[in-house]
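> just need the structure, nothing else, for what follows:
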Amino acid sequence: MTHRTDVVVIGGGQSGLAAGYHLRRLGIEHVILDAQTAPGGAWQHTWDSLHLFSPAPYSSLPGRLMPPQPGQLYPDADHVVAYLADYEKRYELPVQRGVWAESVHRDGEYLRVQTDCGSWQTRAVVSATGTWTRPFIPAVPGRREFTGRQLHTVQYRAPGEFAGQRVIVVGGGNSGAQIAADLAGTAELTWVTQRPPRYLADDIDGRALFDAATARRRALDSGRTDTGGVASLGDIVAVPPVRAARDAGFLMAKPMFTRLIATGIQWADGTRAEVDAVIWCTGFRPALAPFSALRLRGARGHIATEGTRAIDEPRLHLLGYGDWTGPASATLIGVGRPARDAALQIHDLLT
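Have a look, this model is predicted:
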């Protein structure tokens, strides 16, 4: 069966909902296709102890402030899921769940979105697929030789299952620091990073990060000197659990090992360590497989954009993948502005 609508939004997480909010305000007919079977996007799959970097009011989608979580300055993932579910219901956003977008094709003046539940003929598409379904693990030699357990951030839930085990956490970003802190005192922990950890000042949270990202984008857009944005401040937000583990001496990072061996890891000088599990906190790639048929991706796997709009296919907008699709657009507070801009451009396209 083929359906028709003006806009198809692929992905029903925070970015897809922000797009839906602005499309609805402009009176644009649309549908939001979400592969998940419940609201909340990737937030419903995070590890148990994860908390936001910012207080609730600074972690809100357009039009609706996130309410504070009682007893928590920084809300946890369950609170975010509840907020997203309420947001979707409050604005009566047209989300269809359990629908997997398989491919997007050009179809004359339309785009055709093929799903596992039929196809959609549409005049514009917003890609809000995120990155959670595309975890990245570097090609470290010996990965197939290692006989212990290997998992990525997406598979980690709680420290209890690693009690007493020798665990290597790989990655010097926020997820690596937070998961290492989560395991401290439960597992025999080794934390390895490509470079010495760079902590942001203890009083900096997501509010300052959003401001830094926005200032960088404004500087670049106006031809002024690059401010460096968030990267100039550091790599790790010192949220309370990370700060506590760091100050207690648990987060003493070692340099990255050069290979895995059958029973553990080996550094460049030949030093070895026995390991039961390796947790790869090594980031993600954008989940852009449905757009392969459009042949838009460059060497780095990104689709070239001007703002959120794909340069080589102006009927496609990409939302929520990071600074290349809008300052801090992968965050709750940061996605609102690029979602509004995308909706306005789509409105112009349709009229």
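> contacts and neighbour counts: CA atoms only from here.
Will do.
> tell me who's in contact with Q14.
For Q14, the contact set (CA atoms under 8 Å, 6 or more residues apart in numbering) comprises G40, G41, L61, L84, L332, V335.
> and stretch 53-70, how far from the chain's centre?
Once both centres are worked out by CA atoms, centre = their mean, to the nearest Å, stretch 53-70 turns out to sit 18 Å from its chain's centre.
> double-check that Q121 belongs to a strand.
Yes. Counting by DSSP: H, G, I helix; E, B strand; the rest coil, Q121 is part of a strand.
> residues contacting it?
Contacts for Q121 (CA under 8 Å, 6+ apart) come out as T2, H3, R4, T5, Y110, L111, R112, V113.
> same question, Q194
For Q194, the contact set (CA under 8 Å, 6+ apart) comprises G171, G172, P255, M256.
> how long is stretch 157-169 end to end?
Using CA to CA, to the nearest Å, the end-to-end distance of stretch 157-169 comes out at 14 Å.
> now do the helices in the stretch 101-250 of the chain.
For the stretch 101-250 of the chain, the helices defined by DSSP state H, counting those that start in this stretch cover 174-183, 206-221, 240-247.
> between those helices, which gets nearest to G27?
helix 206-221 (28.2 Å; CA to CA).
> how about the closest one: buried residues?
By neighbour count with 16 or more other CA atoms under 10 Å, helix 206-221 contains the buried residues G206, R207, L209, F210, A212, A213, T214, A215, R216, R217.
> out of those residues, who's nearest D182?
Taking CA to CA as the measure, D182 lies nearest G206 of these, at 20.2 Å.
> which one of the buried residues of helix 206-221 is nearest G322?
Nearest to G322, judged by CA to CA, of those is A213 at 10.0 Å.
> for the contacts of Q14, which entry has the maximal number of neighbours?
Neighbour tally across the contacts of Q14 (other CA atoms under 10 Å): the maximum, 28 neighbours, falls on V335.
> surely that one meets G16?
No. Judged on CA atoms under 8 Å, V335 makes no contact with G16 at a distance of 9.5 Å.
> what sits in contact with each of these two?
The contact sets of V335 and G16 overlap at L319 (CA under 8 Å, 6+ apart).
> I'd like the buried residues of helix 206-221 as CSV, with distance to V31 appended.
Output for these, formatted as CSV (distance: CA to CA, whole Å):
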residue, distance to V31
G206, 31
R207, 31
L209, 32
F210, 29
A212, 33
A213, 30
T214, 29
A215, 33
R216, 33
R217, 30
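> for comparison, sequence B:
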Amino acid sequence: MTPHFQAIIIGAGQAGLAAAHELARRGLVPGVDFAVLDANEGPGGAWRHRWDSLTLGKAHGIADLPGLPMKRPDPTVPSSTLVTEYYGDYEDTFDLKVIRPAKVSRVEPATEREPAGPLRVISQAGEFTTDVLLNSTGTWDNPYVPYIPGIEDFEGLQLHTRDYVSAEEFRGRKTLVVGGGLSAIQFLLELEDVTETVWATRRPPNFTNRWKDEDKQWGLDVEDAVRERTFAGERPASVVRTTGIGMIPDYVDGVRRGLLVSRGMFDQITPNGVIFGEPLAQKAEGLGPSENAELVFPESWAPFPAGTVLGDVDVIFWNTGFRPSLRHLAPLKLRSRLGGIEMADEVTTAVNPRVLLVGYGSTASTIGATRAGRKAGRVAHQFLRAQA
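Sure, this is the predicted structure:
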């Protein structure tokens, strides 16, 4: 017989572990009443794959998981090491019995006769059925690279954020860094001493003065802006368009010395370079509370004229973000005509109340993911009690 669990959590990252803790706190037994399936070889979620130079500091942090705060992180130790150890300790402390490696390839109705009934989960570790699914697969496995004419003809190296190992692999090369988010900015700073860089963004860099730890309303406004889109079934907006880029001293200095200055965006790729297109208007185009009528930091936007050819490019480094990793849910037909997934609340899909998305949309952040996990655990428990 196919093993059955009342609840199955897919993904043992921050959101998934928070959800597992909530289910256990409410009396469900890990490995008996619910299961956690994780695609990785060990704990840490997406953090275990991050590059060694990424530490928990000014721009990157991690929220505490419920019931076991993280010790003050050592800023000299790679975040991949710290978070892997923390998540591993968390799994052991609460005996969550995570099943891995268990990459999920497909989720579908358990029977054709009952499309709104229990679900079948097909994974690397076998098949399971469940009454309620808590999906917390994040975005790391779904990197996004926009299609630009000529992309397949480029003769140099192309890589995405998730492929980065160290600055040394760029030494002596001319690198085109693409993307307007924090990853692009931090890589530009890290590569400055080893390679010639050019920064390309589709929109003017969206610097904002609201990036402050003490500005609690800013965080709420950001979530509201994303929630409005996801609840309507639209695709979640990119993080940087919603949050903006903080006026951190290192970033400000980078702009003023000419490093963090966007040259606009190219619309054609050649075998050894790119051709820039028509620049957008000189104003920020954010979707949330960071939106400004005019650029906060106009010196960061100096686009090349249309038709400018940038040649002798050795590397195109795509820091163009990620999309939610949800392909395994395709058989459930959750997507709306607008391309996203309409939500009944922060975690419950409107199409199927048995399917909860944890860390999706407005909760796809280090702060929101823990809250979403706890809420998903509560919602799942309530659903199961109603079904009993």
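> re the thing from before, now the contacts of Q121 of structure 1 as CSV including distance to Q150 of structure 1 and neighbour count?
Shown next, in CSV, are those (distance: CA to CA, whole Å; neighbours: other CA atoms under 10 Å):
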residue, distance to Q150 of structure 1, neighbour count
T2, 42, 11
H3, 42, 11
R4, 44, 16
T5, 43, 14
Y110, 44, 17
L111, 40, 20
R112, 39, 23
V113, 35, 25
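> give me the neighbour count for P70 of structure 1.
Going by other CA under 10 Å, the residues that sit close to P70 of structure 1 add up to 8.
> next: G368 of structure 2.
By other CA under 10 Å, the residues close to G368 of structure 2 number 20.
> that one and D213 of structure 2, how far apart?
According to CA to CA, G368 of structure 2 stands 15 Å off from D213 of structure 2.
> again with L23 of structure 2
Plainly put, L23 of structure 2 is 31 Å away from D213 of structure 2 if you go by CA to CA.
> related to what we said a few turns ago, kindly indicate which of the contacts of Q194 of structure 1 lies nearest G12 of structure 1.
Once CA to CA is applied, the member of these that ends up nearest G12 of structure 1 is G171, at 28.4 Å.
> what's the burial count for the closest one?
Using other CA under 10 Å: G171 of structure 1 sits among 24 other residues.
> residue contacts, it?
Listed by CA under 8 Å, 6+ apart, the contact partners of G171 of structure 1 are A177, W191, V192, T193, Q194, W280, C281, T282.
> one more time with 6 Å, if that's ok
T193, C281, T282 (CA atoms under 6 Å, 6 or more residues apart in numbering).
> what about the helices in the stretch 251-388 of structure 2?
Assigned by DSSP H, counting those that start in this stretch, the helices in the stretch 251-388 of structure 2 fall at 368-387.
> neighbour-wise, which one of the contacts of G171 of structure 1 leads?
Counting neighbours by other CA under 10 Å, C281 comes out on top of the contacts of G171 of structure 1 with 27 neighbours.
> can you find the partner of that one in structure 2?
Taking TM-score structural alignment for the superposition, C281 of structure 1 sits opposite N319 in structure 2.
> still on that earlier bit, more neighbours: L23 and D213 of structure 2, which one.
Between L23 of structure 2 and D213, counted using other CA under 10 Å, L23 has the larger neighbour count: 24 against 8.
> was I right about the more buried one contacting R378?
No. Shown here, L23 of structure 2 and R378 do not form a contact pair, counting by CA atoms under 6 Å, at 7.2 Å.
> overlap in contacts of the two?
Shared contacts of L23 of structure 2 and R378 (CA under 6 Å, 6+ apart): none.
> any idea how far the aligned partner of T153 of structure 1 in structure 2 lies from L384 of structure 2?
Under the alignment by TM-score structural alignment, T153 of structure 1 pairs with T161 in structure 2. According to CA to CA, T161 of structure 2 stands 40 Å off from L384 of structure 2.
> more neighbours, these two?
The neighbour count for T161 of structure 2 versus L384, taken as other CA under 10 Å, is higher for T161 (20 against 15).
> list the contacts for that one?
Contacts of T161 of structure 2 by CA under 6 Å, 6+ apart are N319.
> try it again with 7 Å
The neighbourhood of T161 of structure 2, defined by CA atoms under 7 Å, 6 or more residues apart in numbering, consists of W318, N319.
> same thing with the one 5 residues further on?
If a contact means CA under 7 Å, 6+ apart, then S166 of structure 2 has W51 as its contacts.
> go with 8 Å
Residues counted as contacts of S166 of structure 2 (CA under 8 Å, 6+ apart) are W51, D52, S53.
> wouldn't the first one be in contact with S183 here?
Okay, so that is W51 of structure 2. No. The criterion here is CA under 8 Å, and W51 of structure 2 misses it with S183 at 11.5 Å.
> now the counterpart of P135 of structure 1 in structure 2: closest residue in space, sequence neighbours ignored.
P135 of structure 1 maps onto P143 in structure 2, with residues paired by TM-score structural alignment. Counting by CA to CA, 6 or more residues apart in numbering, P143 of structure 2 lies nearest to F322, which is 4.3 Å off, once chain neighbours are set aside.
> which residues does the one you found contact?
Per CA under 8 Å, 6+ apart, neighbours of F322 of structure 2: T139, W140, N142, P143, Y144.
> can we see that at 6 Å?
Applying CA under 6 Å, 6+ apart to F322 of structure 2 gives the contacts T139, N142, P143, Y144.
> how close does it sit to G258 of structure 2?
For F322 of structure 2 relative to G258 of structure 2 (CA to CA), the value is 28 Å.
> same check, this time on D221 of structure 2
Counting by CA to CA, the gap from D221 of structure 2 to G258 of structure 2 is 32 Å.
> buried sites along stretch 270-277 of structure 1?
R272, V275, D276, A277.
> looks like the third one contacts Q150 (just checking).
In other words, D276 of structure 1. No. If you go by CA under 6 Å, D276 of structure 1 and Q150 don't touch, sitting 8.9 Å apart.
> any idea how far the residue nearest to P143 of structure 2 is from G361 of structure 2?
12 Å.
> ditto for F207 of structure 2
For F207 of structure 2, the distance to G361 of structure 2 (CA to CA) stands at 22 Å.
> W140 of structure 2 now?
In this view, W140 of structure 2 and G361 of structure 2 are 14 Å apart by CA to CA.
> neighbour-wise, which of those two wins?
Using other CA under 10 Å as the criterion, W140 of structure 2 and G361 rank with G361 on top: 29 against 18.
> what do we get in structure 1 for that one?
Residue pairing (TM-score structural alignment): G361 of structure 2 is matched to G322 of structure 1.
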